[in-house]
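A predicted structure for the sequence below; I have some questions about it.
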Amino acid sequence: MTTFNPAESRFETDYVGQVQIPIDKLYGVNSVRGFQNLSVSPLTIAHYPEFRNAFAQCKWASALANLDSGVLTNPQCESIVLACREVIEGKCDDSLIVDLLEGSGGTSTNMNFNEVIANCAQRLMGHTAGSYEVVHPNDHVNCSQSTNDVYPAALKIATYAMIGPLISEVEKLAAQFDKKAEQFADVLHLGRTCLQDAQPMRLGQLFSGYASLTHRLATELGAVRDKLRTLPLGGTAIGTGFGAPADYRGFVYMHLCHITGVEYLAPTNSFDAMQNMDVFSRVSAELRTCSASLAKIASDLTMLSSGPVGGIGELILPEAQAGSSIMPGKVNPVLPMSMIQLSFAVIGNDVAVAQAVQYGELEINHFEPVVSSRVFDSIALLTNGIQRFREKCVAGITASVQRNEEHLIQSMAVATALVPELGYAKVSKLARQSVAEGRSLLAILEESELMSQAAAMAAIEKASHPVFQD
């Protein structure tokens, strides 16, 4: 962005000096400064469409509110609205050049949008980009706003939009676990605690627990998503609302709700809304909880499918791909492994968000870009990862009924089921004998004529059913 043909360029000047801009680009001098000084990651502010759209929606609603308040003319408002629509359609993405992780506290991001929308509006009105003779980035596109209220408002709107598809994916995964619980309802299974044999149960009961957890994760994500509907828009720089007409805030929320279809609300205390980002601690915590919970399930599936000869082998996962470049025929549980791995990333993102929320200073938090970057990353990882985990792994899980029953019957864990018939002391002695001799407890029972194998199996069946009603 330093060498262009002057005939194919335009020039803009700020207090640092003059910059040369290709004539086919819509950004301006402030965007160039942000790009030159603060490009540190591979992602621009156009990378996540929800964020790009949220900023344009805020500018769109503000233009209409400023028209209502009498501070913009009809032509200015109409051209800004049309430009915002072009941004939302992705037509200006190549001019949104500022890094998502830029360190200006969001000013470079806001000015990139202001300049692109202003120049797009200029062209739509038949004027030259960069002249700003009818629509100016600061005076008109940014009218009644500051970076300090529009950036966090756009961040909340984008996060709200992105969490919707994530909740849908979590709900689909929960429904898949429900199906597996039903599919495996009659499969006897060896329950384990502390990785040791414990009690008889049904494999379907194990999956019903996974289903219940996943339904709860979806519910909690929905609850925290709803907390994002309160925005700081209208507070301008520090919460006083200075710089905006008195009636602007009422108008801007009315238009924003119409544009987005979501009932966004003004805060009860605008200073709190500007100073604090605690809602993102809660959002990020739920994303962390979701990832950690699903990683636990993924770890269980990895363990129960281990083998096929030297492991547990009670579950059979779909074979997705070769597992080794040197060991022929080896297949790894790559989908569960992927879920576990992405949980590490989401947990790391949560630490970054917590630090950013903590280090806001006085009237604003100027570390919003790292919150945007980390929260969006977590949502994208989970949304994509859960979809693949469900489609390519969970949906195709089958059970080795024989392996499940063998492990249960050969284990001393069946002893618990026999206590009501034989008493704790007698069963404990028989269980120790089973371990010492390496023989199944059922064989010892039948040999000692204390209980037939059929009677023992009936006791096991009874023990594997819940004693309470859900």
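Ah, there it is. Numbering: from 1, shown residues only.

going forward, measure contacts and count neighbours with C-alpha atoms only.
Noted.

Flag every buried residue along the helix or strand in which Gln355 is found.
Gln355 is part of helix 334-358 when elements are defined by DSSP states H and E. For helix 334-358, a neighbour-count test (16 or more other C-alpha atoms under 10 Å) marks 334-340, 342-343, 345-347, 349-350, 352-354, 356-357 as buried.

Which secondary structure elements does it sit against?
Where contact means 3 or more C-alpha pairs under 8 Å, 6 or more residues apart in numbering; DSSP states H and E, helix 334-358 is packed against helix 278-304, helix 368-392.

Presented hereafter is structure B, for comparison with structure A:
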Amino acid sequence: MSKKQVTKAQTITAPKERIEKDLLGERSLPVDVYYGVQTLRATENFNITSICVGDFPALVKALAMVKKACALANKKLNLLENNKAEAITQACDEVISGKFDNQFVVDMIQGGAGTSTNMNANEVIANRALEILGHEKGCYDIISPNNHVNLSQSTNDVYPTALRLALIMSTPELYESIALLGYQCKQKAVEFSSVIKMGRTQLQDAVPMTLGQEFEAYYATLKEDLDMLKAVTDNFREINLGATAIGTGINTDPEYSSLVIEELCWIADIHFIRATNLIEATSDMGAFITLSSMLKRTAIKVSKMCNDLRLMSSGPRAGLNEINLPAMQPGSSIMPGKVNPVIPEVVNQVAYEVIGNDLAITMAAEAGQLQLNVMEPVIAFNLLRSIKFLTNAFNALATRCISGITANEEHCKSMVYNSIGIVTAINPYLGYEVSTRIAKEALATGENIINLIKRDGLLTEKQLADILNPENMTQPRRQFSSDKK
């Protein structure tokens, strides 16, 4: 083989790497990656969840929007040269479009209060900006991740601002899933408005109601929580951008904070406001706690709904069997014909996850010390996960369960008229003592309440028909007649 051929072969097989350095020394990276040495070290240090920042596109997009706003503000203040600012903003636009999600490789849970996430963004944007200007990645003397992309910034104002923006952008899908679930419950409320069934307290027969009223209650609770979630999310419009390290605004121009927030408003099309006290806003986790609590509240309420669905559909022969859930899959590897309520079951499990996430967020928020809360990454991780999990779970519950529910109308009706609980509807006519005697005898003998009343001549057929009219038993009515005959 000639010397020329050897050189060519070596060129083909040689690893394509570049060298970068930081305060800890030099490291080699694949030449084609856009992240740099600080991101590399973070991937080695924080191999925790195998879930990366890039797995949450809304957070990546939010980071790039914040970086773009910073670049534009610095340009207007003549702190960043025009060509560098334009290259950085173009790179930010490409990140916003989703082109570089796979370059955000830092684990969501990390030490350093989010510094690794911020540097991941700085390095990706800087290296893409260098390419735009015709330079090789890593030529940080031209465009630096710290000196240019991170100009007038700190992780401590960029990261929480980006998280707030990411949450604002992520919650509309959750709103839509709650609205869809509420819509399906409302449809069933109308469909089942005439299906009378037995209401229960403490799993014991109580008084009659309609199946429609039950689903109307589900709709009402979902609507209430949707309105409250929207109000809570509105808190995230208050940001500390421009606060830098601890809220004093060190290393920024006096006009910078107002200017950068104005730029971010235009970029994100969201009306952000500057926190009244930037030192307080830099360390405070109150808005995150409130949102997490609301997510937990909604999860618990929907989980309770799923418990109801599983009870009402229990059987089909040896349970309540009031409703039929749509069959989604075979339910057993050993019991032929068995079908399980798998959609309500999975939603229950999502609720437990959200409840656990809320506890993690609570402890992380409490762990803040002095001017910064370094546990913010786990808060970000769990909030974004809870929103994603609930969105998917509510969509599944709405489309793969609620929409296909049918009622066993005759069975529900027979349980009402054979129930001991029906005596409550008759109590105003016969009085508590007589009604109790009738109920005790029915329990002891298994006899029907109505038959016992007829046997003793306590009410006429006409009175019974009026009293036991489903409409009269399931809503308020005027004062009853005192006549017994």
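Yep, that arrived. Being a predicted model, the structure only gives us computed values, none of them experimental.

residue ranges for the strands of the stretch 51-200 of the first structure, please.
Using DSSP state E, counting those that start in this stretch, the strands found in the stretch 51-200 of the first structure span residues 188-193, 196-202.

Please dump those into TSV; it should also carry mean neighbour count and distance to Cys77 of the first structure for every row.
Output for the strands of the stretch 51-200 of the first structure, formatted as TSV (neighbours: other C-alpha atoms under 10 Å; distance: least, C-alpha to C-alpha, whole Å):
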stretch	mean neighbour count	distance to Cys77 of the first structure
strand 188-193	19	66
strand 196-202	20	65
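
could you redo these as a markdown table and give each row distance to Ala54 of the first structure?
Compiled in a markdown table, the strands of the stretch 51-200 of the first structure are given as follows (distance: least, C-alpha to C-alpha, whole Å):
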| stretch | distance to Ala54 of the first structure |
| --- | --- |
| strand 188-193 | 48 |
| strand 196-202 | 48 |
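
before we move on, the earlier item: ok, which of the helices and strands packed on helix 334-358 of the first structure comes nearest Trp60 of the first structure?
The closest of these to Trp60 of the first structure is helix 368-392. By C-alpha to C-alpha, the value is 21.0 Å.

Where in the second structure does the closest one fall?
Mapped onto the second structure using TM-score structural alignment, helix 368-392 of the first structure covers residues 376-400.

and that stretch, how far from the first structure on average?
Once the two models are superposed, stretch 376-400 of the second structure sits on average 0.5 Å from its counterpart in the first structure (mean C-alpha distance after the TM-score superposition for the first structure).

What residues in the second structure pair up with the helix holding Gln355 of the first structure?
The aligned range for helix 334-358 of the first structure in the second structure is 342-366, by TM-score structural alignment.

and stretch 86-101 of the first structure, which residues are buried?
Buried residues in stretch 86-101 of the first structure, counted by 16+ other C-alpha under 10 Å: Glu86, Val87, Ile88, Cys92, Asp93, Ser95, Leu96, Ile97, Val98, Asp99, Leu100, Leu101.

any idea what the second one aligns with in the second structure?
In the second structure, the residue matched to Val87 of the first structure (TM-score structural alignment) is Val95.

State the distance from the aligned residue in the second structure for Asn276 of the first structure to Ser414 of the second structure.
In the second structure, Asn276 of the first structure lines up with Asp284, judged by TM-score structural alignment. Taken as C-alpha to C-alpha, to the nearest Å, the spacing of Asp284 of the second structure relative to Ser414 of the second structure amounts to 58 Å.

cool, and Ala245 of the second structure?
69 Å.

And those two? Which one has more around it.
The neighbour comparison of Ala245 of the second structure against Ser414 (other C-alpha atoms under 10 Å) goes to Ala245, with 19 against 13.

In the first structure, what residue corresponds to the more buried one?
Match for Ala245 of the second structure (TM-score structural alignment): Ala237.

For its match, what is the enclosing helix or strand?
Applying DSSP H and E, one finds Ala237 of the first structure in no helix or strand.

mind listing what it touches?
Contacts for Ala237 of the first structure (C-alpha atoms under 8 Å, 6 or more residues apart in numbering) come out as Gln145, Ser146, Thr147, Asn148, Asp149.

The last one maps to what in the second structure?
Using TM-score structural alignment, the partner of Asp149 of the first structure in the second structure is Asp157.

neighbours of that match, just the number please.
Residues near Asp157 of the second structure, counting by other C-alpha under 10 Å, number 24.

tell me the contacts of it?
Contacts of Asp157 of the second structure (C-alpha under 8 Å, 6+ apart): Asn240, Leu241, Gly242, Ala243, Thr244, Ala245, Thr282.

The second structure: which residue goes with Leu221 of the first structure?
For Leu221 of the first structure, the aligned position in the second structure is Leu229, judged by TM-score structural alignment.

which one is its match nearest to, not counting chain neighbours?
Nearest non-adjacent residue to Leu229 of the second structure, counting by C-alpha to C-alpha, 6 or more residues apart in numbering: Met294, 6.5 Å away.

quick one: what's aligned to that neighbour in the first structure?
Taking TM-score structural alignment, the alignment pairs Met294 of the second structure with Glu286 from the first structure.

Provide a list of residues in contact with that match.
Applying C-alpha under 8 Å, 6+ apart, the residues near Glu286 of the first structure are Glu220, Leu221, Val224.
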